[in-house]
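J.: Pasted the sequence and its predicted model underneath.
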Amino acid sequence: MTGRARLKLIEHSLPLEKINLASIREKPLWRGHPSGLHKWWAPRPLAACRAVLFGQLVDDPSAWEDKFPTEEEQAKERRRLHKVIEDMVEWPSSDAKDQKRFETAIEVARYEIARSVARELGDEAPTHPQAVLDYLKERGPSVYDPFCGGGAIPLEAQRLGLRAYASDLNPVAVLITKALTEFPPKFAGLPPVHPEVKKERDLAGRDWRGAQGLAEDVRRYGQWMRSEAEKKIGELYPQTTLPDGSKSTVIAWLWARTVASPDPAQKGAHVPLVSSFTLSSKAGKEAIVVPVKDATTKDGWRFTVKSVGVTKEELATAANGTKGAGRGSNFTCLLSGATISGGYIKSEGMAGRLAVRLMAIVSDGVRSRFYEAPNDTHELAAEIDRPTAPELEQAVPERLTGGTCFPYGLTTFDKLFTSRQLKALTTFSDLVADARVKVLEAARYSAAFSNHQDPDRSLADGGTGATAYSEAVATYLGLSTSKMTMFVSTQSRWRSGEGKTAPGFGRQALPMIWDFAEINPFAGAGGDLEQVISSGVGFLQMPVLAAGSVQQKVAQNNDYRKNSLICTDPPYYDNVAYADLSDYFYVWLRKSLRQIFPDLFRRLVTPKDDELVATAYRHGSDERAERHFMTGMSQSLEAMRASSLDAPVVIYYAFKQSETRAVGEISPGWAAFLQAVVNAGLQVDATWPLQTEMATRQIASGTNALASSVVLVCRSRPEDAKTIGVRDFLRELKPAMKKAIEEHQKAGVPLPDRRQAAIGPGIGIFSKYAWVREIDDSRMSVARALALVNREIDEALSEGTEALDPETRFVLEWYEMRGYKLVEKGAGTAISQLMSFNLTEGRMNSSGLFRSRGGDAKLLTRGEMQEADPQWSPSRDGSFTVWEMAQHMASVFHAEEGGVDDAGRILAESRRSGPDVLLVAERLFEIATNKGDNDEALVWNQLQTAWPEIERAADRAEEAGIGSAPVQAQFDFPALRKEQI
């Protein structure tokens, strides 16, 4: 792709709030969602990746001056493109209509991409969906992600019809991304080879779309694996007897770790280390473990279970387990009350003297869980010879951000599993190879592979025949077995509020779990192989489009494909030590799949020396760790810049809540990352805050937390870039900050995210110069530039209201000081305050927004204003104020009916007042937030974030004859319904 660089949509605006909401809603959707294939840390929501790629590929309307010559026409076209993004970011449900809705939205998005590509190449843009796909495969840019991680970016590039290339240093990431993007297209459209499929009438002759045939084989051979495993080890998982005498399958055995009491009087008796004795905290179904001193039993105590008549006091006591006072791993001796310090537990653990004791048994009862105390049958069933597993005898990270179990003696990966768990997992792992043999035998006699030219070529070597297919099925089975280890592990916990287990890796760490849940892998619940496979391969039901290619490469020395569109999600300074964490899965994947991928699993553990994270424990000091990160990231970004086509490079940065700016401080991780970007010869054009993690954004209360990822949009800095002095830099910075904030306000960027979004244009000015000279002629650092940019943002955000009408400025000040309450004897104060705005009491009383009467004064609420004039509109008001327009728009927007359309009709009558209404909404949000009035803050926050929708409603109103004349649509897409464009 050649020609003059044109501005892309992502360099101007994105519908952030809709993208963020879709990203948050997407997270819990595991079944059928690609993220269910296997665990990866800090995955990017597909909604965000899809939206970002679209904005990176589609031209901003300002680049089409012949079609959109005015700012108004450009703004309207942007709103249309934003609607395309909003329609495609929602992940579909299992409903057929919603699936069709999603497919249609993606088709529209592909068309917009193809149109921009065609305009740049001088081609005629295709219109039919299949023609669009064919065009993008042949003429569209390829997308390259050199830090592919969990594979979200290349997967979404494929969904948008583009060829996807990816790489990563980490072999676990490479395998996950291959399974998501590279293998499904190889076997698209093929029927399953499992012999039983042909015998089933409802499946015989079926049209196997996409990789559905592959998914069916993975499920069938997974069922075979489970059946074979149950034959081998099923007796290790005995049933339990319910009170009515019937048998029930055990869901989980709950275990407590124990340590010898430090009290000499207890003579070495082991006591439990329990964080909680609560089994169920559900109302009406409360159940707890009760430890009882009993001199006749081992160590002088035993566990009992109480599930009837549990009092609130007993539940509260049980929630504390045997934890001691203060922070850290301090416990209390059950027998003597003596303190058991964390240091003592660690020393006992490293000496191999920690043990475990069965605490409770959980099974399926009648309409609820059944909890019972331990018994000899179930304790003895778990006492088996410990299997040997050389692949697992690799060291657990001694130091790991977020916590580690290493100091307590769990120093190798095999120690993270009980003997019974090891037996189960090694059995499943060994069966992967047996399943591959069965698939190969069936594939050789299948019509789909009988005439293949190279049936013996391996999957790792690019094969597509019977051998490669059997290895592909085995790969998904191996990934499923690896994923099982999150459930079948001493990292698994019991969720007393939900009555089920929680898998490991609830956070990015390998913490010490004191009371853990051992699930039954044959119970048909979470962690059962069939359940894991079902949630993992559901994504194969989706259409398979463009091809993908994934390699294991070091980003610093990557030979990128030339003229690629670069979009990537690199490691973030010291946030996550991916290599250390992924060893947990690597050792299992290596055991199952080393014969299939010998190069990928040639090492005993994942490579770490070249991983681009600033981990001081790996490099010896904070300074050396930062130098490693800066050097490697700069080299990687330089290679990306040199290989990218003439389009923006997009880089994600995981912005932690702890990195929000304190007074006079800049996060070292954020500054280091931006410094690496600048050092690589890239110029920052925009920074978009995106919500790509769960939990921190408080949607329900209407307040926005700072987004957890920042998307940096960059272009190459010109080779002949000039230098500039700090004074000139500041003169250029001030108006740019004001303009950026105004544009983000118009585009509907939520107020809490507006500060982060404004950093892009500010650093853009800094990074477009070769360097900025300080007063002493030294080179300005990014950290210093960030401090100056933030200072200008503070000033810009505090400006603007001085240009509003005096009535609006007066009531803004009044509301900040007194709110909407009646101020008795406040008329005198009001008159005095009115004088400073050159207003009179009579004028304010006639304005319809303030009342000063009988010596009292009051700012009218929205309800009071609406009641006084239910049909208010700008064209009917003889004393129009921005405050009234803002309040009436907020009132109709939050009404049960009308909502966006009614607010749009008001806006259509006075489009020029829109920016002022947004400014008032922003100011009211700030004031209400500072006053602690969350309900009022929610009103104004929602009005701001819905502004693009309101503007589209105003467009429709104009077309219906309200307000100014409509702008005619510029394009059509004949193959789709007109209302979908």
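T.: Sure thing, it's come through.
J.: going forward, measure contacts between C-alpha atoms and count neighbours the same way
T.: Fine.
J.: For burial, what's the neighbour tally of Glu498?
T.: 12 (other Cα atoms under 10 Å).
J.: and it, which of the three is it?
T.: coil (DSSP: H, G, I helix; E, B strand; the rest coil).
J.: With Ser480 instead?
T.: Ser480 - assigned by three-state DSSP - is helix.
J.: So it is in contact with Ser535, correct?
T.: No - Ser480 is beyond contact range of Ser535, at 9.5 Å (criterion: Cα atoms under 8 Å).
J.: ok, these two, which is more surrounded?
T.: Using other Cα under 10 Å, the more surrounded residue of Ser480 and Ser535 is Ser480, with 30 against 21.
J.: A further structure is provided below for comparison with the first:
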Amino acid sequence: MSWNDTFSPRQILSLCTYVEELTETKKRLFAELPEERARAVATYLGIMADKSADYSSLLTKWDSTRNKITNTFDRHDFSFKWSHGEFDAAANLFPWGLDQVADAYSGLASLAQGEANLFEDASKPLPVSISKGSSADLRGVSSGSVELICIDPPYYDNVMYAECSDFFYVWMKRTLGDVFPDWFRDELTNKDDEAVANQARFTGLTRGKKDLARADYERKMVQCFRELHRVLRDDGVLTVMFTHKQVEAWDTLATSLLSAGFEIRSSWPVHTESEHSLHQARKNAAQSTILLTCRKREVSSEPVWWDDIKGEVRRTARKKAEEFQKQGITGVDLYISTFGPTLSILSRHWPVLTSEYDEHSGKPRPLRPETALDLAREEVVSLRKRGLLLGRTVQFDPETDWYLMAWDALKAVEFPADEARKLALALGLDLDREIISARGLAKKKASSVVLAEPWQRRRRGMVDPDLEAFDSMLDAAHTAMLLYREEGAPSCLAFLNRTGLLGDGSFRQLVQAMINAIPRTRSGKGFVRPEADILEAMRLAFFDDLEVPPEEALPVDGEQLSMAGLHEGGSDYEEDEEAEDEQD
């Protein structure tokens, strides 16, 4: 397969025609304009070609919610689109692309201008220097010369930037290769030096490619942060933006920062991510970016033991979780928002040692930051469970707690297996043995976990209307939901009366917690999730005094949801469903 295959013949013709015209135009630019200005104009015309290609490929789609074409990389990958759409390249594509680039240029130019008002003198714009290179090698920047560094680093394995950039590189090499020859010498982008956890680079090696990718990412991030530490002033500030939801990514980021000599002073959750996407409707996704404020760490004279600061970490996580929840932060964002304050405690006492000893050196093992993050997660679980029960304290079994917390935190039927495992550990459970194998609450699908619907658990024997007693309170709730769905309210009521569940206060509180945890997103006549439909019907029939949370709007049109398997009870749980790999 070649890049030519990502475009239709009609699209190739229009884009190549533009490239040919741009080549002729550049001759006139350099003949009539000063060289620096000619290079600038040619550059923006080259960017216009990339902009046009991004909106005119076989991977673009029609967004019916806003009546517009969605670009190739609306999901930061090369995914197949359900509803293809493309520009009229013969008349409208390139004028539109020119307007887009000109508008972006105007915005950048306005930001570079000094601000003025009636009470203050106009500030003079400072010189701006833009360079291309590696942040692990800032040889042109003097040590201790920078006051503020603000970075948005690669989010572990979230986006393979170099692989995506090849789409633009192959066009820009033809439009700007003669303007910037040193930048386009290679056939494609450099992926070996990229700081991302790209498992594909380690396929076929003897060790696990996941561990190798993680180690490679951490090593490169440490190199970058050490170089930033070198050029930063002693009183300077490093601000790091990070959005990734997985503890593994945060553990690697924190290890890199601490190894480079930084201390995390504060963290701020800021709502940044768009909610209007099919991808986020299907899977859990962080909506907030965490801004970490870091300074150079003073050299610690003595290491600290983890057992001595564990209580401080737990108290801090609990306090911050309560604060952020009051500010309206929910779901996976609430868990992530506690990571910054937790890492701040850790970095202030670094290095931190554990009571475990290395079998080779005989020395205490240093603490991995993920241990502290797991502790923070436990505090959020406790807080959120009380929230689902409207402030009440009710003891369910651990499996029921896991199910409630999975829906509450991750807000999706499918989510990363690592997140499911971390949540299970926080509740003292083993994901594979107890959640998946023994209880059948979920199943593995590639690198994800898919929650089981109540009726899908019947074949595992956990959901059985003939049982008089249940090992798990959730099994009883799922059995009642199964009966209501298949036989109606009378059969469900008879079951509740026969088992004594109708008057059981704990069962009543579980129904309340499930109503609060499972997303109440409407689609057409009912809710997107069939569990929410059944629970609402049971509430109206048997528990009409229970409270209900606000309903949520559907982010995309019903047709697309139906095609993706989300409408009318669609599920990715079925045994014959093919696994798919999607970026978050």
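T.: Structure received. Bear in mind the structure is a predicted one, so any value in this text is a computation, not a measurement.
J.: For Arg368 of structure 2, what is the corresponding residue in structure 1?
T.: In structure 1, Arg368 of structure 2 lines up with Ser781, judged by TM-score structural alignment.
J.: Excluding covalently adjacent residues, which one is nearest to its match?
T.: Closest residue to Ser781 of structure 1 apart from its sequence neighbours, by Cα to Cα, 6 or more residues apart in numbering: Gln675 at 7.5 Å.
J.: The corresponding residue of structure 2 for that neighbour - how many residues pack around it?
T.: Aligned counterpart of Gln675 of structure 1 in structure 2: Thr255 (TM-score structural alignment). By other Cα under 10 Å, 21 other residues sit near Thr255 of structure 2.
J.: I'd guessed Thr255 of structure 2 sits against Pro369; true?
T.: Yes - if you go by Cα under 8 Å, Thr255 of structure 2 and Pro369 touch, sitting 6.7 Å apart.
J.: so who does the residue nearest to Ser781 of structure 1 touch?
T.: Contacts for Gln675 of structure 1 (Cα atoms under 8 Å, 6 or more residues apart in numbering) come out as Met630, Ser781, Val782, Ala783.
J.: likewise Val749 of structure 1?
T.: Pro15, Leu16, Glu17, Gln944, Thr945.
J.: Please enumerate the strands of structure 2.
T.: 61-63, 68-70, 146-151, 232-242, 262-271, 288-296, 304-305, 352-357, 364-366, 414-416, 442-445, 448-451, 522-523, 526-527 (DSSP state E).
J.: got these as a markdown table, with distance to Phe184 of structure 2 and mean neighbour count columns?
T.: As requested, the strands of structure 2 are exported to a markdown table (distance: least, Cα to Cα, whole Å; neighbours: other Cα atoms under 10 Å):
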| stretch | distance to Phe184 of structure 2 | mean neighbour count |
| --- | --- | --- |
| strand 61-63 | 30 | 19 |
| strand 68-70 | 28 | 17 |
| strand 146-151 | 25 | 14 |
| strand 232-242 | 30 | 19 |
| strand 262-271 | 35 | 20 |
| strand 288-296 | 33 | 22 |
| strand 304-305 | 50 | 18 |
| strand 352-357 | 46 | 16 |
| strand 364-366 | 43 | 16 |
| strand 414-416 | 37 | 22 |
| strand 442-445 | 40 | 20 |
| strand 448-451 | 38 | 22 |
| strand 522-523 | 48 | 20 |
| strand 526-527 | 51 | 19 |
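J.: Any idea which of those strands gets closest to Ser562 of structure 2?
T.: For Ser562 of structure 2, the closest of those is strand 522-523, at 9.8 Å, according to Cα to Cα.
J.: returning to what we had before: same list, the strands of structure 2, but as a markdown table with distance to Pro549 of structure 2 please.
T.: Shown next, in a markdown table, are the strands of structure 2 (distance: least, Cα to Cα, whole Å):
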| stretch | distance to Pro549 of structure 2 |
| --- | --- |
| strand 61-63 | 29 |
| strand 68-70 | 33 |
| strand 146-151 | 38 |
| strand 232-242 | 30 |
| strand 262-271 | 22 |
| strand 288-296 | 22 |
| strand 304-305 | 44 |
| strand 352-357 | 43 |
| strand 364-366 | 44 |
| strand 414-416 | 22 |
| strand 442-445 | 25 |
| strand 448-451 | 22 |
| strand 522-523 | 13 |
| strand 526-527 | 13 |
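J.: sorry, back to before: which of the contacts of Gln675 of structure 1 are conserved in structure 2?
T.: On the basis of both residues aligned by TM-score structural alignment, their matches' Cα atoms under 8 Å, what survives of the contacts of Gln675 of structure 1 in structure 2 is Met630, Ser781, Val782.
J.: Between those, which sits nearest Ser347 of structure 1?
T.: Met630 (38.0 Å).
J.: Trace the closest one over to structure 2, please.
T.: By TM-score structural alignment, Met630 of structure 1 lines up with Glu218.
J.: what about its match, distance to Leu253 of structure 2?
T.: 7 Å (Cα to Cα, to the nearest Å).
J.: is it true that Ser83 of structure 2 touches Leu58?
T.: No - in this structure Ser83 of structure 2 lies outside contact range of Leu58 using Cα under 8 Å: 10.4 Å.
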